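Need a 3D model of the following:
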Amino acid sequence: MKSRHLHPEPAREIALSGLKAVMSSGTALDEWLEKNEPYHQLEPRDRRFCRRLLASSLRHHGQAMQALRHYIPRPPKGRQQMATYVLLLALTELIWLDGKSHAVVDQSVRLIRSVGLEHLHGLINASLRRCVKDIDANADIITTWRHDHAANFPDWISSQLIADWGKEKANDIMAASLMPPPLDLTMAASEPGTTDIWAEKLGGYALPQGSVRLNEGAPYRLDGYADGKWWVQDAAATLPVQMMGDIRGKHVIDACAAPGGKTAQLIAGGAYVTAVDLSAGRLERLRENLNRLNMSADVITANILSWSPDQLVDAVLIDAPCSATGTIRRNPDKLVHAKPSDIAMLGNLQTDMISHAATWLKPGGILVFATCSLFRAEGEDIAARIAEDTDLIPDPIDPQIYDGFAPVAGNDAHMLRLFPDALITPDNAITTADNENTMTHGNDGFFMARFHRK
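Prediction:
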């Protein structure tokens, strides 16, 4: 049977549809995958491949476009735009995922035929074979593309990173942001040895701050998921709660609480928790997560700018809405969706939230502010403004809390800035993002600050 009569692999067809949806219509990657029934019908191995190919093609879309324009100076567009998406998938798989050249070329030709562009199959075939030849020859152009991490970032993001941190560190941040994320788990039990036991049981390894790290995996298929022994949470995301210190028996408000990882941490730490969020849908997910973990909290749907508790509380955690640039590795669609106008608006919102939440605290009560942003405007600048404009007093962070991380030097003792390469792990000798099969896993980028009320 001739190859033109063969269908492409379903996982690749779904990846192609997803890439088009995310890049052309502003759809979020995870939202699209969650609603795509054919994706969920794939075998687990094919589902993992589909998501990896799709996410990697978004992470490396700028670099892959450089390669595409090299081999095809006038890329297909208009009614032939699907050919560009086929090429982006293929070039990403060849250059960054070590894809088997014969399979990638063959499947790409099948894909182009499946979308009614058979007349372009020769162009696709020839351009990809040229790329394979360059890879096999270790051509300088391949190395150049692999090193140009900034090509994937909108100019406004790369420019702001350079302005905030300098060109060299900005490039390191962008490289780390392209790393595919691992699966970090937070343990529900805090007894000594729990992390090591579950690390061995799940085939992962224990991180210094208490998480278990796995390279990958479907959480709901892992031992302990149904029994509520752990929940999924990036290692860096656990630190804001740890910064609060001993919360046993204290009343803590978790503002912007959904989907509930930090809420669960607070409950596991012995606090009585009021979880507040504006989104009823996201709070429903929080309730589901707490039910699985056999935990409970007072859950309230409200805008925290217009809501206040009946009584003053011991502590407040605000993981505020932000640009989420620190989570690009988990949400690579942000590379094609984020807009610069968001930053000023979000900075004002963060300031207003903290100022209002400060009024909820008892004298001496603790407020921890956190964002998963890489920008000073959503971190250090906000913390400085709060110290000047409210009755919140900067409160030093215990350095033992961030053991295992390499924070940014130079900040005041009440601030903690973590870049996406801050986590020190057993494989941290590998520091480049030139090939997704040889990366460290890093952490989400975060800013955190601790205050107490006068």
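
Going by C-alpha atoms from here, please, whenever you check contacts or count neighbours.
Will do.

How about the contacts made by the residue nearest to Ala297 when sequence neighbours are not counted?
Distances taken as C-alpha to C-alpha, 6 or more residues apart in numbering place Val273 nearest to Ala297, at 5.3 Å, with adjacent residues excluded. Val273 sits next to 251-254, 263, 266-267, 297-298 when contact means C-alpha atoms under 8 Å, 6 or more residues apart in numbering.

quick one: contacts of stretch 156-171?
So stretch 156-171 is contacted by 149-150, 174, 340, 374-376 (C-alpha under 8 Å, 6+ apart).

before we move on, what about stretch 415-424?
Against stretch 415-424 from outside (C-alpha under 8 Å, 6+ apart): 172-173, 176-177, 236, 326, 374, 380, 383, 396-397, 404-408, 411, 442-450.

how does it look with 6 Å?
176, 404-408, 442-449 (C-alpha atoms under 6 Å, 6 or more residues apart in numbering).

among these, which are in strands?
Judged by DSSP state E, strands contain the following of the contacts of stretch 415-424: 446-449.

now the strands: where do they sit in the stretch 201-350 of the chain?
Here the stretch 201-350 of the chain has its strands, by DSSP state E, counting those that start in this stretch, at 205-206, 212-214, 230-232, 251-255, 272-277, 298-301, 313-319.

The longest one to strand 251-255, inter-axis angle?
Right, strand 313-319. 20 degrees (axes from the mean of the first three to the mean of the last three C-alpha atoms, to 10 degrees).

For the comparison step, fold the sequence that follows:
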Amino acid sequence: MPQEKRRPKRPARPKSESVDARPGLKARQVAARLLGAVIEGRTSLDGMTDPVGGHPHFRGLDSRDQALVKAILQAALRFRGSIEAEIAARIARPLPPNASALRHILHVGAAQILCLDVPDSAAVDLAVAMCAADPRTARFDKLANAVLRRIAREAERLPNEAADPRRDCPDWLWSRLEEQCGADRAARIATAHRRKAPIDLTVKSDAELWAERLGGRAIGPATVRLERVDGPVAELPGYEEGAWWVQDVAASLPARLLGDVNGRRVADLCAAPGGKTAELCAGGGIVTALDQSSSRMKRLKANLERLNLSAETLTASLKDYRPDEPFDAVLLDAPCSSTGTIRRHPDVAYTKDEAEIEKLAALQARMLRAAADLVAPGGRLVFANCSIDRAEGEDVVAAFLADRDDFVLDPVTPDELPGFAFAVTQEGFLRTTPEMLEGDLDPAGGLDGFFAARFRRR
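Down below sits the predicted model:
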């Protein structure tokens, strides 16, 4: 009998046509790559996802995929402990230490299943494709498929308010929170870290009017809070005419501690991106804005131009700055660990640690001494940062007062901050933490953690 004629084998498609060309795969690969950079390289997520100067693979995505990558990473970091627990519960043996690439793929897949409005099938299938496309993980594609399908069937979606908040708080951070705030308050702060932060706008005038126009609610005399924004913020009413700027309500408080700045010479140090500079300019101050980053100073100038506000802008280091005459008031919003902003920047919990906090506290002490030299006799100095750690706040203040007998503490009083009296401590400091302003688990509650102390030069 004649043999059956065999069909010629179809030549294998190039990898770029078979795997890498799958819709949505590139975005997930970028998400896994950036997650690894955060966890292993302790690299700032903001820097990597900047549309202009960010990671080249991220910049190579279209705007829709960039937004997806950001959403995946926010969820994967905000709920990292919970996601790890769900994965571990469905693997017979722990992943080996050198399986970091596989772990990142699993976290990216699980974050989509548990936190985002992405079809489970797409999240699973693309995670399997990611494994197959990477020689380091190709042999684990079946494991990834099984684990993620079980998570899709069995796990509760996140956030789970009943879950122990410590699960999603790294050990180093939890130990400091518990030591400084007590276990109950530490748990409330860790719970707040798992909630997405709202968008706050500082308005030039009439917060109630702008709250009505924008569909938000007024918080205090100059802030409008938006629970959600559909589309770019720049397309909201009032943006083009410079009626407001984006700024968490807590970040707007330190500038108010300088009091009435109308007609007074004011220095805003470490000024970029310019929210506090704008407040001081809007208050009538004759403002000098200083920042050592030329790229950040460009952003500050652009913001002031949009807001129709003007200030002298200088790109220079504080340690080298020597003005012709001292200032009536100086605001130093110093570089810090940013642990007060974990709601917005969950990578901070994994890129910072105790050693970094001590290093930054030492830098703040040096900068505070330099800032003090710029204050005229009788003038005010406000030291602030967005850390919730005492080492970067109260401890820096105590060391400064012990070192400089030409300055005295000028305590903040509750009546100076209408609506925020709860944030004034017994010592007269401003101290906000993320669980404040929370009511009935309001998803649009909370505020960033901030510290500020005010001094007067003798």
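
Next, the TM-score between them, please.
Once superposed, the chains reach a TM-score of 0.85 (TM-score structural alignment, normalised by the length of structure 1), with 432 aligned residues with a C-alpha RMSD of 2.9 Å.

picking that back up, most surrounded residue in the contacts of stretch 156-171 of structure 1?
Top of the contacts of stretch 156-171 of structure 1 by neighbour number is Leu374, holding 29 neighbours under the definition other C-alpha atoms under 10 Å.

how about that one, what's its partner in structure 2?
Alignment note (TM-score structural alignment): Leu374 of structure 1 maps to Ile388 of structure 2.

Its match reaches Gly340, doesn't it?
Yes. With contact defined as C-alpha atoms under 6 Å, Ile388 of structure 2 reaches Gly340; the gap is 5.2 Å.

and for those two, which residues touch both?
Gly449.

Tell me which residue is most central in structure 2.
His345 (2.7 Å; C-alpha atoms, centre = their mean).

circling back: let me know the distance separating the residue nearest to Ala297 of structure 1 from Ile142 of structure 1.
52 Å (C-alpha to C-alpha, to the nearest Å).

Over to Ser279 of structure 1?
From Ser279 of structure 1 to Ile142 of structure 1 the distance is 45 Å (C-alpha to C-alpha).

can you tell me which helix or strand Pro363 of structure 1 belongs to?
strand 361-371 (DSSP states H and E).

What sits closest to Ala406 of structure 1 if chain neighbours are left out?
Nearest residue to Ala406 of structure 1, sequence neighbours excluded (C-alpha to C-alpha, 6+ apart): Ala422, at 4.8 Å.

no wait, Pro377 of structure 2
Pro377 of structure 2 sits nearest to Arg457 (C-alpha to C-alpha, 6+ apart), 5.2 Å away.

Share the number of residues neighbouring the aligned partner of that neighbour in structure 1, please.
Aligned by TM-score structural alignment, Arg457 of structure 2 pairs with Arg453 of structure 1. Counted by other C-alpha under 10 Å, the residues lying close to Arg453 of structure 1 total 21.

from what I can see Arg453 of structure 1 touches Pro363, true?
Yes. Judged on C-alpha under 6 Å, Arg453 of structure 1 makes contact with Pro363 at a distance of 5.3 Å.

one step back: which ones are touching the residue nearest to Pro377 of structure 2?
377-379, 406-407.

Of the residues you listed, which pair is most distant in space?
Longest distance between any two of the contacts of Arg457 of structure 2 is 11.3 Å, between Gly379 and Asp406; criterion C-alpha to C-alpha.

if you count what's nearby, which of the two comes out ahead?
Ranked by neighbour count (other C-alpha under 10 Å), Gly379 of structure 2 and Asp406 place Gly379 first, with 20 against 12.

Check the gap between that one and Phe407 of structure 2 for me.
Counting by C-alpha to C-alpha, the gap from Gly379 of structure 2 to Phe407 of structure 2 is 10 Å.

Touching both of these two, which residues are there?
Residues touching both Gly379 of structure 2 and Phe407 (C-alpha under 6 Å, 6+ apart): 456-457.

excluding its backbone neighbours, what's nearest the aligned residue in structure 1 for Gln364 of structure 2?
With TM-score structural alignment defining the correspondence, Gln364 of structure 2 maps onto Gln350 in structure 1. The spatial neighbour of Gln350 of structure 1 that comes closest, neighbours along the chain excluded (C-alpha to C-alpha, 6+ apart), is Ala320 at 6.1 Å.

State the distance from the equivalent of that neighbour over in structure 2 to Asp291 of structure 2.
Per TM-score structural alignment, the equivalent position to Ala320 of structure 1 in structure 2 is Ala334. For Ala334 of structure 2, the distance to Asp291 of structure 2 equals 11 Å [C-alpha to C-alpha].

Where does the helix or strand where Trp172 of structure 2 lies end up in structure 1?
Under the criterion of DSSP H and E, Trp172 of structure 2 resides in helix 171-181. Aligning helix 171-181 of structure 2 against structure 1 (TM-score structural alignment) gives residues 155-165.

mean deviation of that stretch from structure 2?
Per the superposition on structure 2, stretch 155-165 of structure 1 and its aligned residues are separated by 1.7 Å on average (mean C-alpha distance after the TM-score superposition for structure 1).

can you count the residues close to Pro180 of structure 1?
24.

Now do the same for it: its match in structure 2.
In structure 2, Pro180 of structure 1 lands on Lys196 (TM-score structural alignment).

if we can go back for a sec, can you list the ones in strands among the contacts of stretch 415-424 of structure 1 in JSON lines and add neighbour count?
What follows is those, written out as JSON lines (neighbours: other C-alpha atoms under 10 Å):
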{"residue": "Phe446", "neighbour count": "28"}
{"residue": "Phe447", "neighbour count": "27"}
{"residue": "Met448", "neighbour count": "25"}
{"residue": "Ala449", "neighbour count": "26"}
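
what would these look like in a markdown table with distance to Val132 of structure 1?
As requested, those are exported to a markdown table (distance: C-alpha to C-alpha, whole Å):
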| residue | distance to Val132 of structure 1 |
| --- | --- |
| Phe446 | 38 |
| Phe447 | 42 |
| Met448 | 45 |
| Ala449 | 49 |
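
Now flag whichever of the residues you listed is closest to Ala199 of structure 1.
Once C-alpha to C-alpha is applied, the member of these that ends up nearest Ala199 of structure 1 is Phe446, at 24.6 Å.
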